[in-house]
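Novice: Need coordinates for the following:
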Amino acid sequence: MHDLRTTVTLLLTVWLKMFPSLFKNVDSVLAILEKHVHFDEVKELLRIYEAQKLLYKGPYKKEKLFIVLEGLDGSGKSTLAKILTAKLKGTMRTSPPQCLTRLRAFFDGQEPPLRRAFYSLGNYVLSYEAASELETRHVIVDRFWHSTASYAIAENDTVGGPYDWPEDLLKPDVVFFLAVSERIRAERMRYRVLTGEEGRLKDDSLFRERLYNAFMAMRNPGVMKIDGDLTVNKVTVNIMDVLKAKYNIAFS
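Specialist: Sure thing, here's the model as predicted:
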C-alpha cells in the first residue's frame, strides 16, 4: 500500500510539472489565483465566482441536453452554436461567460498559469449559470473545459493522455469537435484581427498538431468529430442527425 501511494504521488508530481496550467478541480484553480490577489482583476474574478456560487441553488434536476462545440479557431463553432440554439429553442453560452468579458484582455496578457486559471474558473462560473437552465432548456456552449485543457497541454512538447473531465465540473452530454483542414481554417480567419494564440495557430504547425492531439486525448467525455469543411447547412444536418439518433431530439 505504501509503495502504491508513493507511486501515485510521484506520478501526480510529474504530471503537475509537465502541465502546470492543467487544473484537475476548482481548488487547484483557486490556489493559483490566490497567489495573485494583488491584481484588482483577480479580486474581481474571484468576487464574480463567489457571487455565482452563492446564486447556485442546486443540485438541479437535469432534464435537457448540455451540448458543447469545440474546435480550433475558425472551425465554425460560434456559427453552429447559434444555429443549434435556434433549432433546439435552447440557450447559448460561451466560455468564458459574458460576465467575465471585461477581464479577458487583462488575463490574456498574463503568463500561462494565470491565464489558464482565468479560463478554468470561467468554466465553473458558466457551469453554475447553465445548471439551472438545464431543467427546462437545452444549453449549447461555444467552447468549454476541453479547450482550456487542450491549449494548456499543447504548450508542452509532449501531449500524453488520456485526460479525464474534472469530477467537480458540470459534464456535457455530448461534445462535438469541428475538424477543419488548415486551408479552410486559414480562409475563414483571413479577415480577423488575430490574438496571440490565434497567430501562433496560424504560424506554428507543430502547435496546431499538438492542440488537435490534445483534443483527441480527452475522455469521459471524449469528443465526437464532425467534418467542419462541409457547408454550414451540411454540418448542421450531421449534428442534428447525431442528436436525433442518440437522444431522440426534435428540431424546429
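Novice: From here on, just use CA atoms for contacts and neighbour counts.
Specialist: Will do.
Novice: secondary structure element for Ile226?
Specialist: Assessed by DSSP states H and E, Ile226 sits inside strand 224-227.
Novice: In this structure Val26 contacts Asp168, no?
Specialist: Yes: here Val26 reaches Asp168: they are 7.3 Å apart, a contact under Cα atoms under 8 Å.
Novice: returning to what we had before: buried sites along whatever helix or strand comes next after the strand holding Ile226?
Specialist: Beyond strand 224-227 in the direction of the C-terminus, DSSP H and E gives the next helix or strand as helix 232-247. By neighbour count on 16 or more other Cα atoms under 10 Å, the buried set for helix 232-247 is Val235, Thr236, Ile239, Met240, Leu243.
Novice: next up, for comparison:
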Amino acid sequence: MLKDLVKSEEFHLCTYVSSEDGKLWQQCVWSQRGKECTEVAKHYITVAAKPEYHPTLLNIINTVVYYSFEDAYRVLQECKECIPESKEVLELADQCMKNSTKGRFPVIVIEGLDATGKTTLTQSLQEILRGALLRSPPGCLSQWRARFDAEPPLIRRAFYALGNYISACDIARESAKSPVIVDRYWHSTAAYAIATEVGGTLESLPSSHSEVYRWPRDLLTPDLVVLLTVRPEERARRLLARGVEKTREEAELEANNLFRQKVEEAYRRIQDPACVVIDASPSKEEVLSEVLLLIQKHCNL
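Specialist: Presented below is the predicted three-dimensional model:
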C-alpha cells in the first residue's frame, strides 16, 4: 500500500507506539529499499507541558496591539522615510502627549459594532449631560486613514493606537470643563486587532486573564465603558436600512459570523476598565434610560 502511495522503490516511514499511560511514545524510523525494510533509528517522545502563553500572544503584543505610547510611536518613526504621512501623525502625537491628565468630570465611552446604536446614544447623552462628544480615531486623522489602512497590520495598528493617545488629549482637555462622551476608544482598537490576528475558533482566543486584554499603562482611563450589543439579524437589518458603504472590517463581520463572535468576546475580556454590556435591541428610549442609570451609579451624575 505504501509503495502504491509513494510510487517509489525507496521510501522512509515512522511508526509510533504509545505507552499504557499515554505519557511516552516510541518513534521508530524505517527505511525500505526494494523488499528490504530495516529500522534505522529509534526515539522516545514525551508529552510537552502546556505553554504558559498561547503562541498567538507572540503575534499580538506590540505587533498588532500596543500597550504604550512609545511602542506605537516607535513603529511610525521608523516608517517616516517610506510613509511621509507618518511625520504629520507623529507631530500631532507629540503635541497631544503634553497634556493627557483627566479632568474632574467623568468620561463615558460607548463601544459596540456598527449599527448597535452608538451614534444615537452618544448624541442623546451629549444633550442630556451637556457634555462634549468625541470620537476615536479623532477627526484630525481622517485624511490619513485610507493611507494607513493599506499598510500591513504592524503599521496600521500603530497608527490607530496613536489615534487613541491623540483622542486622550482631547478627552483630558474637555473633561476639565464638562462630562465627556466618547464614541469608541481603545477597546475597539484592541478587540478588532485580537480577533483578526487569532485564527481558528472562539476557543483559540487567549484566555480571559491573558495580558493581551490589559489596558495600556499610560493611556487615559475612562470612568465607564458601555458595550452595546444586538442580535446579528437585527444588526443586519439596521445596516441594510442605513444603506452606507461598508468598511473592510464591517464587511468581514457580516460575512463571517465567527469573526463577529471573536470581536464581541474580545470586547468582553478587556479589563481595567471592563465593559458593562447592554442589550441595545429595545427602543432607543429604553436603552438611554438604562445607560443613564449606569452613569448615575458609576459616575455620580
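Novice: And the TM-score between these chains?
Specialist: The TM-score (TM-score structural alignment, normalised by the length of structure 1) is 0.88; 237 aligned residues with a Cα RMSD of 1.8 Å.
Novice: more crowded one of Val26 and Asp168 of structure 1?
Specialist: Between Val26 of structure 1 and Asp168, counted using other Cα atoms under 10 Å, the more crowded position is Val26 (17 against 11).
Novice: Map that one onto structure 2.
Specialist: In structure 2, the residue matched to Val26 of structure 1 (TM-score structural alignment) is Phe69.
Novice: pretty sure that match contacts Ala168?
Specialist: No: judged on Cα under 8 Å, Phe69 of structure 2 makes no contact with Ala168 at a distance of 11.2 Å.
Novice: can you list residues touching both of the two?
Specialist: Shared contacts of Phe69 of structure 2 and Ala168 (Cα atoms under 8 Å, 6 or more residues apart in numbering): Leu219.
Novice: Could you report the separation of Phe19 of structure 1 from Lys53 of structure 1?
Specialist: Phe19 of structure 1 sits 27 Å away from Lys53 of structure 1, taking Cα to Cα, to the nearest Å as the criterion.
Novice: Lys17 of structure 1 too?
Specialist: From Lys17 of structure 1 over to Lys53 of structure 1 (counting by Cα to Cα), the distance is 30 Å.
Novice: For the stretch 101-250 of structure 2, which segments count as helices?
Specialist: With DSSP state H, counting those that start in this stretch, the ranges of helices along the stretch 101-250 of structure 2 come out as 118-129, 142-149, 153-175, 186-197, 232-242, 248-255.
Novice: Could you export those helices as TSV, including distance to Cys275 of structure 2?
Specialist: Output for these, formatted as TSV (distance: least, Cα to Cα, whole Å):
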stretch	distance to Cys275 of structure 2
helix 118-129	14
helix 142-149	26
helix 153-175	17
helix 186-197	9
helix 232-242	19
helix 248-255	20
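Novice: any chance of the ones you listed in CSV, plus distance to Glu52 of structure 2 and mean neighbour count?
Specialist: Below are those laid out as CSV (distance: least, Cα to Cα, whole Å; neighbours: other Cα atoms under 10 Å):
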stretch, distance to Glu52 of structure 2, mean neighbour count
helix 118-129, 37, 16
helix 142-149, 33, 13
helix 153-175, 24, 23
helix 186-197, 18, 22
helix 232-242, 35, 14
helix 248-255, 31, 14
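Novice: Quick one, which of those helices gets closest to Cys28 of structure 2.
Specialist: helix 186-197 (37.5 Å; Cα to Cα).
Novice: Which neighbouring elements make contact with the closest one?
Specialist: With contacts taken as 3 or more Cα pairs under 8 Å, 6 or more residues apart in numbering; DSSP states H and E, helix 186-197 of structure 2 sits against strand 107-112, helix 153-175, helix 257-269.
Novice: Now do the longest one: distance to the chain's middle.
Specialist: In other words, helix 153-175 of structure 2. What separates the centre of helix 153-175 of structure 2 from the centre of its chain is 15 Å, taken as Cα atoms, centre = their mean, to the nearest Å.
Novice: So which bit of structure 1 is it matched to?
Specialist: Counting by TM-score structural alignment, helix 153-175 of structure 2 corresponds to 112-134 in structure 1.
Novice: For the matching stretch, which outside residues touch it?
Specialist: For stretch 112-134 of structure 1, the surrounding residues in contact (Cα under 8 Å, 6+ apart) are 20-23, 26, 29-30, 32-33, 45, 49, 52-53, 56, 58, 60-66, 91, 93-97, 100, 107-109, 139, 144-145, 148, 152, 169-170.
Novice: just checking, which of those belong to strands?
Specialist: Phe66, Thr91, Arg93, Thr94, Val139 (DSSP state E).
Novice: In structure 2, what residue corresponds to the fourth one?
Specialist: Alignment note (TM-score structural alignment): Thr94 of structure 1 maps to Arg135 of structure 2.
Novice: how about that match, what does it touch?
Specialist: By Cα under 8 Å, 6+ apart, Arg135 of structure 2 lies in contact with Ser167, Val182, Asp183, Arg184, Tyr185.
Novice: got the contact list for the fourth one?
Specialist: Counting by Cα under 8 Å, 6+ apart, Arg184 of structure 2 makes contact with Val109, Ile110, Glu111, Gly112, Arg135, Ser136, Pro137.
Novice: check contacts around the residue mapped onto the third one from structure 1.
Specialist: Using TM-score structural alignment, the equivalent of Glu111 of structure 2 in structure 1 is Glu70. Contacts here follow Cα under 8 Å, 6+ apart; on that basis Glu70 of structure 1 touches Lys77, Asp142, Arg143, Phe144, His146, Ser147, Val175, Phe176, Phe177, Leu178.
Novice: Please report how far Glu70 of structure 1 lies from Trp145 of structure 1.
Specialist: Here Glu70 of structure 1 is placed at a distance of 9 Å from Trp145 of structure 1 (Cα to Cα).
Novice: Next: Ala51 of structure 1.
Specialist: 21 Å.
Novice: ok, now Met240 of structure 1?
Specialist: Note on Met240 of structure 1: its distance to Trp145 of structure 1, by Cα to Cα, is 23 Å.
Novice: again, but for Trp15 of structure 1
Specialist: 18 Å.
Novice: again with Val175 of structure 1
Specialist: Separation of Val175 of structure 1 from Trp145 of structure 1 (Cα to Cα): 10 Å.
Novice: ok, back up a step: out of the ones in strands among the contacts of stretch 112-134 of structure 1, flag the one nearest to Ile226 of structure 1.
Specialist: Phe66 (17.4 Å).
Novice: Quick one: neighbours of the closest one, just the number.
Specialist: Phe66 of structure 1 is flanked by 23 other residues according to other Cα under 10 Å.
Novice: thought it was touching His138?
Specialist: Yes: the pair Phe66 of structure 1 / His138 is scored as a contact, 6.1 Å apart, by Cα under 8 Å.
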